[in-house]
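Novice: Below is the sequence, then the predicted model.
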Amino acid sequence: MPTHEVFNQVPPIVPFDYSDNPALLAALHREGAGWAEAEVRELGVLAGSAEVQDWGRLANAYPPVLHTHDRYGNRIDEVEFHPYWHRLMEVAVGHGLHGSPWLDERAGAHTARAAKFYTWGIADAGHMCPISMTYAVVPALRHNRELSARYEPLLGSRSYDFGLREPTSKTGLIAGMSMTEKQGGSDVRANTTTATPQSDGTYRIVGHKWFTSAPMSDLFLTLAQAPGGLSCFLLPRVLPDGTRNALRLQRLKDKLGNKSNASSEIEYEDAVGWLVGHEGAGVKTIIEMVNMTRLDCVIGSATGMRVAVRHAAHHARHRKAFGANLIDQPAMRNVIADLVVESEAATVAMMRLAGATDRAAHDPAEAALRRIALAITKYWVCKRAPVHAAEALECLGGNGYVEDSGMPRLFRESPLMSIWEGSGNVAALDALRAMARQPESVEAYFDEVSRARGGNRHLDDAIDRIGKELTDLGDIEFRARRVVELMALVLQGAQLVRHGHAAIADAFCASRLGGDWGIAFGTLPAGTDTTTILDRAHI
């Protein structure tokens, strides 16, 4: 005899079209990349399919394995991945989510890439790490014209060519980055790795790197102490003569999340490297790569928020409690509407940054805005992701705490973007550094947010508050997070007031800027148009 009947359980969320996102698509056209909408939609359907969701699930369930030696005792330093990792990489590279925008002369190429990165990242966060680093390496590599000419076409190739071979013999390349060491972390000037110049123009690199993601990459940018100071170098895994470079993989990190991606400690045992930029200019050179990966941190956090909203809303729409669907319960409507507002604010901010990236090369004002807006947005949006994921998980109750729901993996991924490429204090202090060293960035910021003046009184008041905060620089480092948080919220509010739906903009400004909000999600003020907000998110 059956002991129970299964009922009041939600149907599977997949398949689902993750490109059906009005805030994303509107920004795609607004920032000059409407020509990419068809490809963004294609990726959204693919990423939300049952097949691809399984790719991501299994690539995380069976994480990469390091093989330091073969069966005979020979050193091989290879990482073995689940086959679905390679399928994920093939799609990402095939759609140009890596270095392709640098070779694309169409207006809006970086914006198009950002929208695709956002949409495809829903499949799996881990493999987006090497994709991001390959995208980011190009502007730094251009400090060495010879190396750029040799490798840039392959870094932008839409061919995923996995395997250990001499880089120029391959149809496409993936790049990585090695900066941090165990004693220094973000303080890269404390690095002890050395670079000794050779008569043939190369350098011999000796040292231990504490955190190198994607060690199976073909090329790496790394920092080392040369005679002229901390410098940036390019190291291939296979040298031009076909021999293996002396990059030894010591172990893979056992991380909180990002399980599908291999992150390692590596040892340079007299490895061969080529100087990128000038001796002593290592930080200045590699920071161009870091800035591009910081943009992807913002995109990745916005992606996670979008996934979280979808899962929470899907559950609430189909689950009944106390005689009604959860989505019809006033308290739950407040929570999910609040999650939607946060998600849309992150989306419009990251797309504005992508647009500034497209225009920065020929528009000094856009370059100045990008310099400061990237730092403050990286700080705030990435900081919000874990709180957002936790609240969305809670909407599913105990069901959300079970691995099968997908929410635990989303939650474990959520802190990474805030840590990667400079944790909270580093990002906040970098914003202050931009204001001090490039005052034109402050002017560009105020020009940007002031375009929304008159659209919302809470926003207008908040813009004025920023001006007051910046007039007193006496304890500015102590107040760094407070100042940068307010600047990020104002930037988001300005984008929503100018370009977002009125219901979203009003709710954001009243709660985040007007103070009519609690500390937790789900404390939007009475009178918020939750129906319109939820309808906009197709809930």
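Specialist: In hand now; what should we look at?

Novice: contacts and neighbour counts: CA atoms only from here.
Specialist: Will do.

Novice: Could I get the contacting residues of the closest residue to residue 116 other than its chain neighbours?
Specialist: In this structure, residue 116 finds its nearest non-sequential neighbour in residue 40, 5.3 Å apart by CA to CA, 6 or more residues apart in numbering. Residue 40 makes contacts with 19, 112, 115-116, 119, as judged by CA atoms under 8 Å, 6 or more residues apart in numbering.

Novice: Would you point out the most distant pair within these?
Specialist: Within those, 19 and 112 form the most distant pair, 12.8 Å apart (CA to CA).

Novice: Settle it for me: which of the two has more neighbours?
Specialist: residue 112 (30 against 25; other CA atoms under 10 Å).

Novice: right, and the secondary structure at that one would be what?
Specialist: At residue 112 the chain is in helix, as set by DSSP: H, G, I helix; E, B strand; the rest coil.

Novice: Quick check, it in contact with residue 28.
Specialist: Yes - the pair formed by residue 112 and residue 28 meets the contact definition of CA atoms under 8 Å, at 6.9 Å.

Novice: which residues do the two both contact?
Specialist: Contacts common to residue 112 and residue 28, judged by CA under 8 Å, 6+ apart, are 34, 36.

Novice: State the three-state secondary structure for residue 266.
Specialist: Applying three-state DSSP to residue 266 yields a three-state assignment of strand.

Novice: and if you look at residue 68?
Specialist: strand.

Novice: count of neighbours near it?
Specialist: Residues near residue 68, counting by other CA under 10 Å: 16.

Novice: Relative to residue 303, how far out is the residue nearest to residue 116?
Specialist: 14 Å (CA to CA, to the nearest Å).

Novice: cool, and residue 277?
Specialist: Per CA to CA, residue 277 is found 34 Å from residue 303.

Novice: What sits closest to residue 244 if chain neighbours are left out?
Specialist: Per CA to CA, 6+ apart, closest to residue 244 is residue 238, 4.5 Å.

Novice: so residue 231 sits in a strand?
Specialist: Yes - counting by three-state DSSP, residue 231 is found in a strand.

Novice: Who are the contact partners of it?
Specialist: Counting by CA under 8 Å, 6+ apart, the residues that residue 231 touches are 223-225, 275-283.

Novice: who's in contact with the residue nearest to residue 244?
Specialist: Residue 238 sits next to 164-167, 218, 244-245 when contact means CA under 8 Å, 6+ apart.

Novice: Any buried residues in stretch 160-178, and which?
Specialist: 160-162, 165-167, 170, 172-178 (16 or more other CA atoms under 10 Å).

Novice: and here's the other structure:
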Amino acid sequence: MRDSGATHEVANQSPELVDFDPYAADEALRTAVQVHGASWAEERLTALGRWAGSRHARRLSERANRYPPVLHTHDARGHRIDEVEFHPAYHELLGTAISHRLADLPYVERRPGAHVARCALNHLFHNADIGVLCPVTMTFAAVPALRREQVLAAEWEPRLTSGRYDPGFVPAAGKAGSTCGMAMTEKQGGSDVRASTTVAEPLGDGAYNLTGHKWFCSAPMSDAFLTLAQTGAGPTCFFVPRFTPDGDQNAVLIQRLKDKLGNRSNASSEIEYRGTYARIVGAEGDGVRTILEMVHHTRLDTAVSAAAIMRRATLLAVHHASHRTAFQKRLVDHPAMRRTLADLALECEGATALAMRVAHAFDRAADEEQQAFARAAVAIAKFALCKRCPMLVAEALEVHGGNGYVEAGPMAALYREAPLNGIWEGTGNVMALDVLRAFRRDERALHAVVSELRRAEGADARVDAHAGRLVDRLSGGLEEADARRTALDVATALQASLLLRHRPSAVAEGFVTSRLSTGTGAAFGLLPPDIDEGEILSRALPQT
């Protein structure tokens, strides 16, 4: 309705991107699902995708982030309660994610492609909200670590894989389903988890009391946590439930919630253990190895999340440019803008291909070569994709002009979210050094990566030459100072190999030429003039 006193009409603004099917619109993701044997999950993916792309899901996310969690340490009479209160929108978002099996699909659907299907579901959920995926990922990743302790696994795995979300703050035995968090980082240690000063005192029969402080505890409202503490044998992994076996509230004291740059719908906290009941997981002194079983799986999700954030940012940018007019033409029809958008789309193609290929290796864990590939490739993917993600989101935000920089639009929240995956579960240097360690300690990991690179041998001489130089370097002495360059070069080579085998020639040619041949991948919008931008963009256009 037009206001007769208005000085202008609202015109030439792109419509909100809601009520669309993000799975149908994502050619790269759909191709990966088909290539890696998860086509059986397409009905499930379509259903979640349509929900995540709905107006309702977007409004839930807006409310969950506008009204972030609140900590209540004590009740009105001074009793310690340590409860975190969330907006109802958060509970609906998390409940939807869990009911769609984002936290447990490979454990309940034991069939080929289950990890790929779960990662694709995770990817699609980014169109709704990102914060709730933290407890989803923690819960998913806790199961392999818990399986090192059969009694614990028998009790807790059914709770963590129930497909039901129950936010009640009561003992887990009385709940329809449970979630699991993680508390490893301490003030003095950071990534050096061996520097933990939390102490574990044995009580007998695998039970301990913990005393110490954790600087970051992910998802503090969870029903249980995996954590590290020192015993006489060294760092040891422990399982800390929110309630003791007697039904009493455990001494997990939440000191404060972190006031974070982004990821605001999700709670992160500092906690203290003061005679806190815990159960040992794995062998004494073997805690780092045990907890790395969980970290291995969470890192997969950080790589997928980076790819998904890039895809969402590109989707929003292409959508905006397809509707916004400047200088008598749609933005998308201006050559410089068209080239920039095509470059963003190429980055998404490579990111999705690499992340889903790593997920495929998790599906084939019984194959020793694929298991070795996953150990190295999950760190490679996390490093490379998390480094590119903030750059891409910044470019996509710029496409929107001033509208991209205001909180009323979607790009500001996405921009704040972009750096987090690069920090969570190991910073860039930690990831790059883990790649070197994987290659140094296990020849099978190096062989598996080289074997994957050679699957595209003969398809493009430039990729063959790059892979050959890379193999020579990997076979020689690897210096720590070169770890980042090595990880990035391996990631680029893997992406090129995957795109040559599984994507249209325009996509593969565009990626290889810009990332390997001409070296223009350092910034976006520098594609060579002979790239088929039209076909690349056609795969990125949203279907509203």
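Specialist: Sure thing, it's come through. Here the structure is a predicted model, which means the values were calculated and not measured.

Novice: Can you tell me which of the contacts of residue 231 of the first structure is closest to residue 535 of the first structure?
Specialist: residue 283 (46.6 Å).

Novice: my guess is the closest one meets residue 230, correct?
Specialist: Yes - look at residue 283 of the first structure against residue 230 with CA under 8 Å: they come within range, at 7.3 Å.

Novice: And these two? Which one has more around it.
Specialist: Shown here are residue 283 of the first structure and residue 230; by other CA under 10 Å, residue 230 has more neighbours (25 against 16).

Novice: Please name the residues that touch that one.
Specialist: Contacts of residue 230 of the first structure by CA under 8 Å, 6+ apart are 189, 223-224, 279-283.

Novice: just residue 532 of the first structure next, same as before
Specialist: Counted by CA under 8 Å, 6+ apart, residue 532 of the first structure has contacts residue 503.

Novice: what do we get in the second structure for it?
Specialist: When the second structure is aligned by TM-score structural alignment, residue 532 of the first structure is paired with residue 535.

Novice: tell me which element that match falls in.
Specialist: Here residue 535 of the second structure, judged by DSSP states H and E, is contained in helix 533-538.

Novice: what does residue 287 of the second structure align to in the first structure?
Specialist: Using TM-score structural alignment, residue 287 of the second structure pairs with residue 282 in the first structure.

Novice: Strands of the stretch 301-450 of the second structure, start to end?
Specialist: 325-326, 329-330 (DSSP state E, counting those that start in this stretch).

Novice: what's the closest of those strands to residue 297 of the second structure?
Specialist: That would be strand 329-330 among the strands of the stretch 301-450 of the second structure, by CA to CA, at 42.9 Å.

Novice: Could you tell me where the closest one falls in the first structure?
Specialist: Under TM-score structural alignment, the match for strand 329-330 of the second structure is residues 324-325.

Novice: Identify the residue nearest the match of residue 287 of the second structure in space, chain neighbours excluded?
Specialist: Nearest to residue 282 of the first structure is residue 231, by CA to CA, 6+ apart, at 3.6 Å.

Novice: Then residue 347 of the first structure?
Specialist: For residue 347 of the first structure, the spatially nearest residue (CA to CA, 6+ apart) is residue 302, at 5.7 Å.

Novice: How about the contacts made by the counterpart of the one you found in the second structure?
Specialist: The alignment partner of residue 302 of the first structure in the second structure, by TM-score structural alignment, is residue 307. Shown in contact with residue 307 of the second structure (CA under 8 Å, 6+ apart): 123, 348, 351-352, 355, 385, 389.

Novice: any idea where the helices of the stretch 201-350 of the second structure begin and end?
Specialist: In the stretch 201-350 of the second structure, the segments counted as helices under DSSP state H, counting those that start in this stretch are 287-323, 335-363.

Novice: for these, which one sits closest to residue 136 of the second structure?
Specialist: Smallest distance to residue 136 of the second structure across the helices of the stretch 201-350 of the second structure (CA to CA): 9.9 Å, for helix 287-323.

Novice: could you give the angle of that closest one to helix 335-363?
Specialist: Per axes from the mean of the first three to the mean of the last three CA atoms, to 10 degrees, the angle that helix 287-323 of the second structure makes with helix 335-363 is 150 degrees.

Novice: For the stretch 51-200 of the first structure, which segments are assigned as helices?
Specialist: Under DSSP H, counting those that start in this stretch, the stretch 51-200 of the first structure gives helices at 83-94, 109-120, 128-141, 145-155.

Novice: how much does the second one stray from the second structure?
Specialist: The superposed helix 109-120 of the first structure is, by mean CA distance after the TM-score superposition for the first structure, a mean 0.9 Å from where its aligned residues fall in the second structure.

Novice: For that helix, name the packing helices and strands.
Specialist: Other elements packing on helix 109-120 of the first structure under the criterion 3 or more CA pairs under 8 Å, 6 or more residues apart in numbering; DSSP states H and E are helix 22-30, helix 37-47, helix 282-318, helix 330-359.

Novice: quick one: what's aligned to the residue nearest to residue 244 of the first structure in the second structure?
Specialist: Superposed on the second structure with TM-score structural alignment, residue 238 of the first structure falls opposite residue 243.

Novice: same question, residue 253 of the first structure
Specialist: Aligned partner of residue 253 of the first structure by TM-score structural alignment: residue 258.

Novice: tell me, stretch 181-188 of the second structure lands on which residues of the first structure?
Specialist: Stretch 181-188 of the second structure maps onto residues 176-183 of the first structure, going by TM-score structural alignment.

Novice: I would like the residues contacting that stretch, please.
Specialist: 130, 133-134, 137, 186-188, 190-192, 208-215, 217-223.

Novice: mind running it again at 6 Å?
Specialist: 133, 209-210, 212, 217, 220-223 (CA atoms under 6 Å, 6 or more residues apart in numbering).

Novice: one step back: make JSON lines from the strands of the stretch 301-450 of the second structure and add distance to residue 452 of the second structure to it.
Specialist: Converted to JSON lines, the strands of the stretch 301-450 of the second structure look like this (distance: least, CA to CA, whole Å):
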{"stretch": "strand 325-326", "distance to residue 452 of the second structure": "44"}
{"stretch": "strand 329-330", "distance to residue 452 of the second structure": "42"}
